[in-house]
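Colleague: pasting the structure only:
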């Protein structure tokens, strides 16, 4: 194989791909940090989104290798070995990114499932999860199961000796891309209809709805990618023609990760800008006499001693459930606090606000059912 000069298309592909992969990785890192140390808790959607990004990273590495072998370069400038190795890297990457695409949409649906309360809302989300993962797995497997001998898929010399194909990968890929784009649009609109009946603050509801609405842009990327698949499948200059499709794929993945991460990053934003945070901002507390967690009912006395600057700390105490926490109004635990309860249930809450002003303190309590 001769040395490849990476042309404009290859350079553009590498730049877009690694900027978006790094951006998505940074967003997920901040999301994980926020839920672990600032507000909320790590949930299934976080693990699924992390798995999606790992596959996205693998895809970026494989496409980088494909660029080294000639992806983004016209086939007339490549020898047969370069074409063979380049196509093989792309095929492996297609399997990885098909799963990444399905997992990223699943993470959004799982995030919504943690908030919605009605059974039919969850059934609708499960329908999308099952269908997108089925199609993703189908395409991931079909990439290498479509023809025999398997090597004939990427090596034209083996293909010329005889190839038998059992399924149409191009059709399966078009169905997956179309369904993925449709799911982007659905997940962008769905929260506006189902979250208005959920008992969360209006500000949190709007934050979630607007951030997930960014999925419209992911859907647009999916539509552009899908409309170009037919031309790619018919071209004889595959390594060059497929480059744009890869960039649209990466953009769709990145936008999906961003839109589902914005609500989770709100506690971190509050901390950085001086708002409330579950861990406090610039002040620390020593807690004595009575733990703020436990079981049983009734009331108790507790004392909080401030260390640091004057501040206010708020706790939401569930009486009768034995569950107490310091909550940030923007944290996942706050948003999801009332949505995990069965419909029709009644809980009594005691809201305790302790305000420290120099050496004086005032405690006020408010109970509601």
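Modeller: Nice, thanks for sending it over. None of these values were measured; they are calculated from a predicted model.
Colleague: contacts, neighbours, all on C-alpha from now
Modeller: Will do.
Colleague: Tell me who's in contact with the residue nearest in space to the middle of the chain.
Modeller: Against the mean C-alpha coordinate of the chain, by C-alpha atoms, centre = their mean, the closest residue is residue 257 at 3.7 Å. Residue 257 makes contacts with 24, 27, 28, 49, 104, as judged by C-alpha atoms under 8 Å, 6 or more residues apart in numbering.
Colleague: Comparison target, given below:
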């Protein structure tokens, strides 16, 4: 290309880093709040562990993208020397690995979260969730070894000057990339819409059902990002031997946005206890726990060190358990709130108010 036809020496790397690290900061805050909320209700589970892993992978991916940008990522190849070109190409491939792992672990986290909500029932939905969790993990993880074994030696993937190197036909990985991106979009859509098929059956008020359905459906945003990313895949394939450091900007940005939204959206539904505690001023100590089987039985909760002569009765199942109650004076009534939930999984359906001077069971 003649010097007169060269594009301007622009650098989109700083923009990329600013966006990536801003997303990393927000997702870190969201995951931290999620872990705190679950710890407060003693409800930490495998879905929290997997989303924590996803956050670690995302932060690692941001770090690798930073190194790529420092070596010319986001600039036109015409203004990079040979060493910068090789480093930018190499780290472009390497930095994709943790982002792909975010897709796998975040989908596993969402699947595990929904499994906790539906409990032991609905075998069909459980089968769908387990299938998505396993298949998405395998398909996403598989792209990593396939990427680096397509050329022998692997360095020939970004260094075409190596003599005697052999590589697979480019269409093999390109077709797998399209399949991978389409399958991720499909999984995101299923995970976003599946909760709407059973939440309306849960024993909670209508407003709570609407909010829970909406928050669990936020994964559609990640699906949209995945769909947009597909259109840039062909553009990137055509630029592999041309201005790849510049053209890869679009797909890398959308890939990062998809990973971020998977983490962010999966955390939103789990923050309900914090919202209830600090905004609506009530604590739902059972949110996120596996719901118990419905029962007409009544269990007695005996308050420890309570000023009430007799403990209140809550419809919680068939087991007799003890918990610590606090008495909050509200005019002529006392609102009872379970502060320290017992080890057993208790499903509190309502918070009752009783007259302070009455010993009558409610």
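Modeller: Great, that's in hand. Computed from a predicted structure; not experimentally measured.
Colleague: So after superposing, what's the score?
Modeller: TM-score for the superposed chains, counting by TM-score structural alignment, normalised by the length of structure 2: 0.78, backed by 319 aligned residues with a C-alpha RMSD of 3.1 Å.
Colleague: The equivalent of residue 226 of structure 2 over in structure 1 sits in which helix or strand?
Modeller: Taking TM-score structural alignment, the alignment pairs residue 226 of structure 2 with residue 222 from structure 1. Using DSSP states H and E, residue 222 of structure 1 falls within helix 215-227.
Colleague: Check the mean deviation of that helix from structure 2.
Modeller: Taken against structure 2, helix 215-227 of structure 1 registers an average deviation of 1.0 Å after superposition, with mean C-alpha distance after the TM-score superposition for structure 1.
Colleague: List the buried residues for that helix?
Modeller: When burial is assessed from 16 or more other C-alpha atoms under 10 Å, helix 215-227 of structure 1 yields the following buried residues: 215, 216, 217, 218, 219, 220, 221, 222, 223, 224, 225, 226.
Colleague: May I see the residues you listed arranged in JSON lines, with distance to residue 363 of structure 1 as well?
Modeller: JSON lines is the format used below for the buried residues of helix 215-227 of structure 1 (distance: C-alpha to C-alpha, whole Å):
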{"residue": "215", "distance to residue 363 of structure 1": "44"}
{"residue": "216", "distance to residue 363 of structure 1": "47"}
{"residue": "217", "distance to residue 363 of structure 1": "48"}
{"residue": "218", "distance to residue 363 of structure 1": "48"}
{"residue": "219", "distance to residue 363 of structure 1": "50"}
{"residue": "220", "distance to residue 363 of structure 1": "52"}
{"residue": "221", "distance to residue 363 of structure 1": "53"}
{"residue": "222", "distance to residue 363 of structure 1": "54"}
{"residue": "223", "distance to residue 363 of structure 1": "56"}
{"residue": "224", "distance to residue 363 of structure 1": "58"}
{"residue": "225", "distance to residue 363 of structure 1": "59"}
{"residue": "226", "distance to residue 363 of structure 1": "60"}
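Colleague: Next, give me the two most distant ones among the residues you listed.
Modeller: Distance extremes for the buried residues of helix 215-227 of structure 1: the farthest pair is 215 and 226 at 16.3 Å, using C-alpha to C-alpha.
Colleague: Contacts for stretch 186-195 of structure 1 next, please.
Modeller: 108-109, 112, 115-116, 121, 205, 208-209, 212-216.
Colleague: try 6 Å this time
Modeller: With contact meaning C-alpha atoms under 6 Å, 6 or more residues apart in numbering, stretch 186-195 of structure 1 is reached by 209, 212, 213, 215, 216.
Colleague: In structure 2, what range does it match?
Modeller: Under TM-score structural alignment, the match for stretch 186-195 of structure 1 is residues 190-199.
Colleague: How far does that stretch sit from its chain's centre?
Modeller: Relative to its chain's centre, stretch 190-199 of structure 2 lies at 16 Å (C-alpha atoms, centre = their mean, to the nearest Å).
Colleague: And stretch 237-253 of structure 2, by the same measure?
Modeller: On C-alpha atoms, centre = their mean, the centre of stretch 237-253 of structure 2 falls 27 Å from that of its chain.
Colleague: buried set for the helix or strand that contains residue 68 of structure 2?
Modeller: Using DSSP H and E, the element containing residue 68 of structure 2 is helix 46-70. Under the neighbour-count criterion of 16+ other C-alpha under 10 Å, helix 46-70 of structure 2 has 47-48, 50-62, 64-69 buried.
Colleague: residue ranges for the helices of the stretch 151-300 of structure 1, please.
Modeller: For the stretch 151-300 of structure 1, the helices defined by DSSP state H, counting those that start in this stretch cover 156-161, 169-194, 202-213, 215-227, 229-234, 238-261, 266-273.
Colleague: residues in structure 2 aligned with stretch 241-250 of structure 1?
Modeller: So stretch 241-250 of structure 1 sits over residues 247-256 in structure 2, by TM-score structural alignment.
Colleague: Please apply the same query to stretch 78-88 of structure 1.
Modeller: So stretch 78-88 of structure 1 sits over residues 80-90 in structure 2, by TM-score structural alignment.
Colleague: can you list contacts of that stretch?
Modeller: Under the contact criterion C-alpha under 6 Å, 6+ apart, stretch 80-90 of structure 2 has outside partners 68, 71, 72, 73, 158.
Colleague: And for stretch 234-244 of structure 2?
Modeller: Residues from elsewhere that reach stretch 234-244 of structure 2, judged by C-alpha under 6 Å, 6+ apart: 76, 77, 248.
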